[in-house]
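Asker: Predicted coordinates and the sequence they were generated for:
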Amino acid sequence: MLRRETGVFYLLLLAFLALVARLAFIQLAMGPQLAAAALAEVSRAVPLEDITRGDILDRRLRPLTGSYQEQRIVVFPDLLAHPALDAAVLAPLVGKSPGLLAGQLAGPPHRLPYTVDLTVERVVSDLGERGLIVATVTFRNGPGALAVHLTGYLGPPQDRAEAAGVLPGGPDLVGLSGLEAYYNQVLADHAARRSAREYVDAQGRPTGIVEVDATDRDPARRNLVLTIDAGVQRTVEEIMDQYVPKGAVVVLDAATGDVLAAASRPTFDPRRLASYLGSGAAGNVFVDRATALFPPGSVFKVVVAAAALDEGLVTPDSTFYDRGAAATPIPDWYKPGFGLIDFAHAFAE
């Protein structure tokens, strides 16, 4: 009898522990996704980010993608009491016709594609519409982007493997080059950190409650921190823009080996990828000359020359005949060739 009771006790204990483990898994691992799904059932959200994705930061946690913020009007059309009047008032302030703006005040909740200032924000407030708010929107890629060859760029999935990297509910964008591609699964995210949200009842009818919320409910998002120093990188790129139309510069910390800057020219703007396609420039601007494989050329001849002198194979006065482009196996950069030339002058050339 005692043995049977002991067996039942341990069986119940195992069942209890399994239940605790399952509840812990739901709470800790699935909790954020379930909470987001529950919130989506009772609200309609407008992301206050153009791309819901982790940041690529320098060693001082400064964004390298040139992210910036703008004030935008967020519209919840089903809460607008006087959309035609709203369009007539706002149209001259954003430089559009009332008819065009009236069309943009319809449809599902969304952001208007116009940057607004404090004057427009006050006008929106004076309209008294619960369906119109002004909110700060974060744009991930901006004009101040640095190390674009290193960080890479985004685009739509180009095959099934890349499509698998698009998270459900996230933007249909994946990393196609550089660190954006290599760490795509790390940087990708389900939800925006900030959203403008309209709450609805169980039947999906608007309650009239609108708020801007900030959340870290999705633990999938991660930032990527590099050894790059944005200040050093910016200085290198500014100098290259003036004096180095084609080439690469890499700056290392001699004590640690950290890469402080890595720049390549010509360069590209990650926001305008389509403008390079078909222009004949695509093959050049997307090449990262800081990491691409090229013959070492004169950079390595210091090593070869030092070894030859050290072994006594040549002296500074040793002579050679340079055939230029006809030389084999490695042709000279100077196609006509220098003819008869001594070691010292050959090294200088």
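Answerer: Happy to help now that I have it. Only a predicted model underlies this, so the values are computations on that prediction, with no experimental measurement involved.

Asker: Going by C-alpha atoms from here, please, whenever you check contacts or count neighbours.
Answerer: Noted.

Asker: can you give me the strands for the stretch 51-200 of the chain?
Answerer: For the stretch 51-200 of the chain, applying DSSP state E, counting those that start in this stretch gives strands covering 56-57, 68-75, 110-111, 132-139, 154-155, 174-175, 194-200.

Asker: deepest of these, which one?
Answerer: Mean neighbours per residue, mean count of other CA atoms under 10 Å, is largest over the strands of the stretch 51-200 of the chain for strand 174-175, with a mean of 25.

Asker: and that strand, what other elements does it pack with?
Answerer: On a contact count with 3 or more CA pairs under 8 Å, 6 or more residues apart in numbering; DSSP states H and E, strand 174-175 meets strand 154-155, helix 178-182.

Asker: How far does it sit from its chain's centre?
Answerer: In terms of CA atoms, centre = their mean, to the nearest Å, the centre of strand 174-175 is found 8 Å from the chain centre.

Asker: residues contacting Pro83?
Answerer: By CA atoms under 8 Å, 6 or more residues apart in numbering, the contact set of Pro83 is Pro77, Ala102, Leu105.

Asker: Most neighbours out of those residues, which is it?
Answerer: Taking other CA atoms under 10 Å as the neighbour criterion, Leu105 ranks highest of the contacts of Pro83 with 24 neighbours.

Asker: Okay, one more to line up with it:
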Amino acid sequence: MPEKTSLRVCGLARIFLVVFSVLVARMAFVQLVIGEDLAERCRDQRALALATMPVRGAIYDRNMRVLAGDFKKPAVVVFPGSVKSLESVAGMVAEVAGAPTGRVLSRLSSPAPFLVPAGILSSPAFAATSPAAPYTEALRDPGVVVVEQPVRYDPEGIGAHVIGYVDPSGRHGMSGVEALLDRYLSGEDEAKVAVFTDAKGAPLRGLGVRWLPGKPARAGVRLTIDRDIQALVEQVMDDTIKRGAVVVMDPRSGDVLAMASRPTFRPDDIATAMKDPASPLVNRALSAYPPGSVFKVVVAAAALEAGTASLRDTFHDAGYVDVGGVRFKCHSYEQGGHGDITFLDAMAYSCNTAFIATALRVGAPRLVDLAQRLGLGATTGIALPGEQAGVLPDARSMSLQDVANLAIGQGRITVTPLQVAVMMSAVANGGLVRRPRLVMEIVPSDPSASQMAARTIRPEDPVRVLSEDTCHQLVFMLETVTRWGTGTAAWVAEGGSCGKTGSAETGKVDGTGSPLAHAWFAGFAPLSEPRLVIVVFVEEGMSGGKTAAPVFARIANGALKLYPAAK
């Protein structure tokens, strides 16, 4: 072969080799680097979005179990072109969606698939294999597909008042943690329920209905709530309390382990809750009410701290005491009073006469000052929207009658169940007031791609308000309440318990003209190294000892098993 021809062949070979190498490199790049993205683009060209949901960060409990953000509910996708039993499918959709049958039939005449969203159909409706299940024929139709539609909120509704809800757009929090930490939870993308169809509207084999998650939000949030304890509290409340609240705290850290209010609501159906005259959107754990005899804990603490009373001091109770021309009755009035009674037993039997006398000894300035330092009369710092500060009187303008009223938790004083939990935690942990903690950690959704590091919110340093000796005496006094006093129904057999009952006058009467009272029980367990403070409030529950104390015992017995000492 001539030399020139050989050179040309070699040159062409080099060119072909270079071109081939470039093609191989490009194919490798497409296959390995951008192949997935291109496949998604191709797929999305055939995708029809049936429902969208703005992406928000997840809300977790203390053990990283999801409270909001990743739940499933059954929904139905209808492919009109594949429907065989037009009448039965139209009847099902019309009934569950509340739409006229004619409009549904018109919708079925279009080839485009559509979604009957999660929550419209009840779960039993999807048991298509059961002969007795509703809509059995329609759900077995080849043009009907049952899917699991992702929803943000737990179908069981656990922690609704803590978690809160979002605005109608689904993008911004309006209450609870959703509002408090919206700057972390809100996202910019949308997740979609999408269906992949051919030109005739039939689902593509192997694709069908898919959930396209979208880009993650900035971060999720880890709370101090324990899902198991929260579920226990809500179950007990559903059994026993129509209107009221329960707060469970760890007095050692200030962690809020559970917070529930009744009536409750569904975060995915705020419209219904807004029309409910029972005001289910109100978080009663953060709302202020007269404390009644629960305030006697403050009176006893002030007297013991100041040395103006001892457990052995004796009072005479004739069933009433006159202060400045006003008669204040004890609940023992009809029986002629308690007679001679020690300060210790006055706590056990909640003697108004003894505590009014004690409060007059202590004086208004000391009482109000200690109440303030124990966290009453101001928001707790938990920062949830809607928290009320409550009310304390101005000591400078209080009359003797005002002091007498304050001694029994009446008059110009209101407190929230959360504030009472903070107060009782101070007694339980030896005199230290801790700010309640609800948020443990801000958790980046994608730590590898995020410029934001995980942020741990540590408990704040406590402030000493009471001496350890005063707290020891208070615990002894509160133990008599559950052992033989007004709160025996709150006794916990394993480890013991202590606390204080309260029946607070509301100023309202029932249909028979009898006064209505709120019921309280605030206490902690076990007696040695307490790890749970539990506050039970029952709106118009009448008797703290009969209504609220049994709820405390039931929650304490269950929660102590769920939250052992090792935690």
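Answerer: Received it, and whenever you're ready, just let me know what you need. Being a predicted model, the structure only gives us computed values, none of them experimental.

Asker: Once they're superposed, what TM-score comes out?
Answerer: After superposition, the two chains reach a TM-score of 0.60 (TM-score structural alignment, normalised by the length of structure 1), with 282 aligned residues with a CA RMSD of 4.7 Å.

Asker: returning to what we had before: now for the helices and strands packed on strand 174-175 of structure 1, which one comes closest to Lys335 of structure 1?
Answerer: Closest approach to Lys335 of structure 1 among those is made by helix 178-182 (35.7 Å; CA to CA).

Asker: Mean per-residue distance, the closest one versus structure 2.
Answerer: After superposition onto structure 2, helix 178-182 of structure 1 sits on average 1.3 Å from its aligned residues (mean CA distance after the TM-score superposition for structure 1).

Asker: Kindly name the residues of structure 2 that line up with that helix.
Answerer: Under TM-score structural alignment, the match for helix 178-182 of structure 1 in structure 2 covers residues 176-180.

Asker: And the matching stretch, what's buried?
Answerer: Buried residues in stretch 176-180 of structure 2, counted by 16 or more other CA atoms under 10 Å: Gly176, Val177, Glu178, Ala179, Leu180.

Asker: The helices and strands packed on strand 174-175 of structure 1 into JSON lines, with extra columns for distance to Arg59 of structure 1?
Answerer: Below are these laid out as JSON lines (distance: least, CA to CA, whole Å):
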{"stretch": "strand 154-155", "distance to Arg59 of structure 1": "22"}
{"stretch": "helix 178-182", "distance to Arg59 of structure 1": "15"}
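
Asker: What's the match for Val212 of structure 1 in structure 2?
Answerer: Aligned counterpart of Val212 of structure 1 in structure 2: Val209 (TM-score structural alignment).

Asker: is it true that its match touches Val195?
Answerer: Yes: Val209 of structure 2 lies in contact with Val195 (CA atoms under 8 Å); the separation is 4.3 Å.

Asker: Could you name every residue contacting both of the two?
Answerer: Common neighbours of Val209 of structure 2 and Val195, using CA under 8 Å, 6+ apart, are Pro203.

Asker: List of residues touching stretch 162-176 of structure 2?
Answerer: The contact list for stretch 162-176 of structure 2 (CA under 8 Å, 6+ apart) reads 53-56, 59, 67-68, 161, 177-180, 182, 186-187, 259-260, 267-268, 270, 384-385.

Asker: Which helix runs longest in structure 2?
Answerer: Ranked by residue count and defined by DSSP state H, the top helix of structure 2 is helix 3-32.

Asker: Run the angle between whichever helix or strand comes after it and helix 3-32 for me.
Answerer: For helix 3-32 of structure 2, the following helix or strand on the C-terminal side (DSSP states H and E) is helix 35-45. With axes from the mean of the first three to the mean of the last three CA atoms, to 10 degrees defining the directions, helix 35-45 of structure 2 sits at 60 degrees from helix 3-32.

Asker: residues in contact with helix 35-45 of structure 2?
Answerer: Phe29, Phe196.

Asker: Stretch 226-241 of structure 2 now?
Answerer: Identification of contacts with stretch 226-241 of structure 2 by CA under 8 Å, 6+ apart yields 61-63, 65, 67, 158-159, 246, 257-260, 262, 538, 551, 554-555, 558-559, 562.

Asker: ok, Gly254 of structure 2 - how many residues close by?
Answerer: Counted with other CA under 10 Å, the neighbours of Gly254 of structure 2 add up to 24.

Asker: For the equivalent of it over in structure 1, which three-state class applies?
Answerer: When structure 1 is aligned by TM-score structural alignment, Gly254 of structure 2 is paired with Gly257. What DSSP: H, G, I helix; E, B strand; the rest coil gives for Gly257 of structure 1 is coil.

Asker: excluding its backbone neighbours, what's nearest Pro137 of structure 2?
Answerer: Pro isn't right for residue 137 of structure 2; it's Glu. Distance criterion CA to CA, 6 or more residues apart in numbering; nearest residue to Glu137 of structure 2, sequence neighbours excluded, is Ser88 at 6.7 Å.

Asker: how much space between the one you found and Trp520 of structure 2?
Answerer: Distance, Ser88 of structure 2 to Trp520 of structure 2, using CA to CA, to the nearest Å: 54 Å.

Asker: mind putting the strands of the stretch 51-200 of structure 1 in CSV, distance to Gly297 of structure 1 included?
Answerer: Formatted as CSV, these follow (distance: least, CA to CA, whole Å):
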stretch, distance to Gly297 of structure 1
strand 56-57, 34
strand 68-75, 41
strand 110-111, 53
strand 132-139, 42
strand 154-155, 34
strand 174-175, 33
strand 194-200, 51
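
Asker: OK, contacts around the match of Val212 of structure 1?
Answerer: Val147, Val193, Ala194, Val195, Phe196, Pro203.

Asker: Make a markdown table from the residues you listed and add distance to Lys215 of structure 2 to it.
Answerer: Shown next, in a markdown table, are the contacts of Val209 of structure 2 (distance: CA to CA, whole Å):
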| residue | distance to Lys215 of structure 2 |
| --- | --- |
| Val147 | 22 |
| Val193 | 14 |
| Ala194 | 16 |
| Val195 | 19 |
| Phe196 | 20 |
| Pro203 | 25 |
